[in-house]
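>>> Dropping the sequence and predicted coords here.
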Amino acid sequence: MSPLSSVSSRPSRPWSRIACTAGLAMVLGLSGAFGPFVSVAHAATAETTAELDRLTEQVAQAQTTHSDAIARAIELNDQIAQQADEILHLEQDVMPVYRERAAEAASRLYKMHETSGNIISLLFSASSFSDFITQMKYLNAIQDDNASVLADLEEASAELNAKLAELTQAKDDALSEEQKAAEALDQVSAAQAALEERAASEDAAEAEAARKAADEAAAIQAQMQQQYEQTSAATESADDVISQQPEQDPAQDATESETPQESEPAPETPQDSSSDSESGWMTGVASHYGTGDGLMGSLTASGEPVTETSMCIAMLDVPLGTKVEIRYGGKTVVACVNDRGPYAHGRVIDMQPAVARALDFISVGVGTVEYRIL
């Protein structure tokens, strides 16, 4: 039998569609109401964040400048110390030696003049004129050499002192730059701290606005849920009215003609069922829905959707939430009544997909089952 033959004549539920439409309209209204406020909060935060990023970059640059100035001052200080050491070495170790040599040479020259008398005596004491010239050149060379060395040492000392003064001035300039860099770093750091405090305040304000929006949305959702429950109650009432005026399912005639005689419902009752008073078991005609009929996902009378795993059934006169045990083909399942139906003449139970599959009833479509109310 084709699965299409199991489709029940289920009335549409205009109240459910109205409730869904109203809910969608309210949600869209909420989006329009809360959207601008949230956008403004994000815009303000973005502006603050951009300014904070700019100040953070300035802080990094100021830190680099300050570090470079400190490094330059340290380097110049090392050079000054080295230069001072060179000057000290020249003045304490080198120059005294050459001064002593010059003094000794002068002393020897003086003694030679005393012993020799004068240049004439030196001339007469020389073995030859050539020897005299040699002695004179020797004396002059000693004097010139000592004088030259002393002059070079004096010049080197002057250069070292000039270099020391230059390095000292450079160090003072570097310390001044370091001070300026430190002041600039303090300024941008203070501005950064103030902006971070402002950003934190804006974040707190945005979070508070989001919380209020969520509270308002929750309140509206609760109101919509209440309206939905009222709509469901109205829908159930409408279903009860429709159930009092059942319509003959055109597919039922063909189905009943193919069903064995012993499973056909009695014509005089709209719901053919027989009961065993001792065990509570009854028999009746059942069908299924939610597979291939476009009703998958539709809302039941209890507000639950029809799903592939729905272990529920529809019955007309059994309270919602009642447990019903069903037997068919040697298999037994327990299902819950959460919907109203079937509205086809002579049927007692309309199974949802999971119940029909558990009883291997999908391919049957319409057939007689045993059931009892638990």
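Structure's in. What do you need? Residues are numbered from 1 along each chain as shown.
>>> Could you use CA atoms for every contact and neighbour count after this?
Will do.
>>> Against Thr332, how distant is Glu370?
Counting by Cα to Cα, to the nearest Å, the gap from Glu370 to Thr332 is 9 Å.
>>> quick one: common contacting residues for these two?
Listed contacts common to Glu370 and Thr332 are Ile326; contacts here mean Cα atoms under 8 Å, 6 or more residues apart in numbering.
>>> The two: who's more crowded?
Neighbour comparison, Glu370 and Thr332: the larger count goes to Glu370, with 19 against 15 (by other Cα atoms under 10 Å).
>>> take a look at this one as well, against the first:
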Amino acid sequence: MPAAAAWADGVSDAQQTLDAAEERLAQISQEHAKLQDEADGLQDQIDDAVEGVLEAQGEVQEGRIRLGDMMSYEYKTGGVGVLKVLLNSENLSDLLNNLHYVDSVQKAQAEEIERQRQREEAFASALDDMNKKKDAQMAKIAEAEQKSAEAAQVVSNAEAQLAKAQDEAAAAAEAERLAALKAQAEALAAEQAKAAAAEPPAEQPQASAPSEQKPPASNDSASNGSNSQAGGSGNTGNSSGPAVDQAGWKTGSASAYGSTTDGTLGKPTASGALVTETSMGVAVPLSWPNARSYLGRQVEISYGGSTVVATVNDLGGMGGGSRSLDLQPGVWKAFGASSCFDWGVRTVSYRFL
């Protein structure tokens, strides 16, 4: 075959290869942009859903306090039983009045228990709705990541096919088009890297006690370590680094603080909010890149079959990032701990909303 004809065939093959690559990359870019827009739109829905969850969660916590006070009063007073009413009644009129009082107390208790059941159901429903939206968003983000990877593969395949032709003149003739494809694929990769930067890094792995917990449910026992203050080094606990799934859940270590003993109760956090007996805040490590950007963000935490939504309002040393979260009193109490020392350091599942 004449050299001119071979060169023409080489150019034609190169053009066809790049035509197909450009067409597919254009489709991928459109699909990627659509997925990103859908993920951003879902974030608005998630933000609205989080407000509902926080409101419902607050009502549940207030209800638990009321029930606790009611049960505490019953315990301290010995309750109001029929026998006690009979013994304390001097006449029939007193007996009837006292029986009416007992009936009213029992009805009030039953009504408060029923209201609490309804509050718990409302919280569970709001949480389920929020999680469905967050799961849908994470699925869109995962699809977008796949599109970005596919774009890189399209460019790599096109480059390989041109190299196979072993026709330097043909490859050179389409070099600018290939460079443009590479730039387009790199732009998609940069968008994904920017999105990934908003997520926390993995914990620093340690050699002992690897966690086998899978999100969203974690239920290990408390460590024997003492609690750590948000700004102190404290007990680092044991962790092999968090496992991550496509729904954005991570598994990591969580310590606790907020007592008169550790000196943090009543103290201001990095955001200016005070640590109180009921504060639903958490601290994240100062060692995380752009750690202050997490302030004000909500984080969903799962442990022992229970889920709590807390707000990041503090920053701490936390063993140089060997722990992911430091829980304030409202959070560790919601998980059933009696004190931050009782909580110690435990493995939880969490994801930022």
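Sure thing, it's come through. Treat the numbers as computed from the prediction; the structure is a model and nothing was measured.
>>> Next, the TM-score between them, please.
Here the TM-score for the pair of chains, by TM-score structural alignment, normalised by the length of structure 2, is 0.35; 169 aligned residues with a Cα RMSD of 4.7 Å.
>>> For the stretch 51-200 of structure 1, just list every one of the helices.
According to DSSP state H, counting those that start in this stretch, the stretch 51-200 of structure 1 carries its helices in the segments 95-116, 119-125, 129-243.
>>> Which among these is found nearest to Ser31 of structure 1?
helix 129-243 (9.7 Å; Cα to Cα).
>>> Can you name the next helix or strand after that closest one?
Per DSSP states H and E, the first helix or strand lying C-terminal to helix 129-243 of structure 1 is helix 250-258.
>>> Give the next helix or strand downstream of that following helix.
Taking DSSP H and E as the definition, the helix or strand that follows helix 250-258 of structure 1 towards the C-terminus is strand 273-275.
>>> Give me the buried positions along that next one.
For strand 273-275 of structure 1, the buried set under the neighbour-count rule, 16 or more other Cα atoms under 10 Å, comprises Ser273.
>>> what packs against it?
With contacts defined as 3 or more Cα pairs under 8 Å, 6 or more residues apart in numbering; DSSP states H and E, the secondary structure elements packing on strand 273-275 of structure 1 are strand 282-288.
>>> Can you name every helix or strand that the strand it packs on contacts?
With contacts taken as 3+ Cα pairs under 8 Å, 6+ apart, strand 282-288 of structure 1 sits against strand 273-275, strand 347-351, strand 366-373.
>>> what comes up buried for the very next helix or strand once past that strand?
Secondary structure here is assigned by DSSP H and E; on that basis, the next helix or strand after strand 282-288 of structure 1 toward the C-terminus is strand 312-314. Residues 312-314 are the ones in strand 312-314 of structure 1 that count as buried (16+ other Cα under 10 Å).
>>> looking at the helices and strands packed on strand 282-288 of structure 1, which is buried most?
strand 347-351 (a mean of 28; mean count of other Cα atoms under 10 Å).
>>> could you check the angle strand 282-288 makes with that one?
Orientation note: strand 347-351 of structure 1 sits at an angle of 50 degrees relative to strand 282-288 (axes from the mean of the first three to the mean of the last three Cα atoms, to 10 degrees).
>>> and the angle for strand 347-351 of structure 1 with strand 366-373?
Counting by the same axes, to 10 degrees, strand 347-351 of structure 1 lies at 90 degrees to strand 366-373.
>>> Could I get the helices and strands packed on strand 282-288 of structure 1 in TSV, plus columns for distance to Glu51 of structure 1?
Listed next are those as TSV, based on distance: least, Cα to Cα, whole Å:
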stretch	distance to Glu51 of structure 1
strand 273-275	80
strand 347-351	65
strand 366-373	72
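>>> biggest helix in structure 2, by residue count?
helix 3-77 (DSSP state H).
>>> Now do that one: which elements does it pack against?
In this structure, helix 3-77 of structure 2 packs against helix 92-164, helix 168-173, helix 175-196, strand 306-316, with contacts taken as 3+ Cα pairs under 8 Å, 6+ apart.
>>> Out of these, flag the one nearest Ser255 of structure 2.
Using Cα to Cα as the criterion, the shortest distance between Ser255 of structure 2 and the helices and strands packed on helix 3-77 of structure 2 is 11.1 Å, found for strand 306-316.
>>> who does the closest one touch, helix- and strand-wise?
Contact here means 3+ Cα pairs under 8 Å, 6+ apart; on that basis strand 306-316 of structure 2 packs against helix 3-77, strand 281-285, strand 298-303, helix 329-334.
>>> returning to what we had before: so can I have a markdown table of the helices and strands packed on helix 3-77 of structure 2 showing distance to Gln45 of structure 2?
What follows is the helices and strands packed on helix 3-77 of structure 2, written out as a markdown table (distance: least, Cα to Cα, whole Å):
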| stretch | distance to Gln45 of structure 2 |
| --- | --- |
| helix 92-164 | 7 |
| helix 168-173 | 49 |
| helix 175-196 | 18 |
| strand 306-316 | 16 |
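>>> Just name the most buried of the ones you listed.
The highest average neighbour count among those, using mean count of other Cα under 10 Å, belongs to strand 306-316 at a mean of 23.
>>> which parts of the helix or strand following that strand are buried?
Stepping forward along the backbone from strand 306-316 of structure 2, the first helix or strand reached (DSSP H and E) is helix 318-321. Of the residues in helix 318-321 of structure 2, those scored as buried under the neighbour-count criterion (16+ other Cα under 10 Å) are 318-321.
>>> Many thanks, have a good one.
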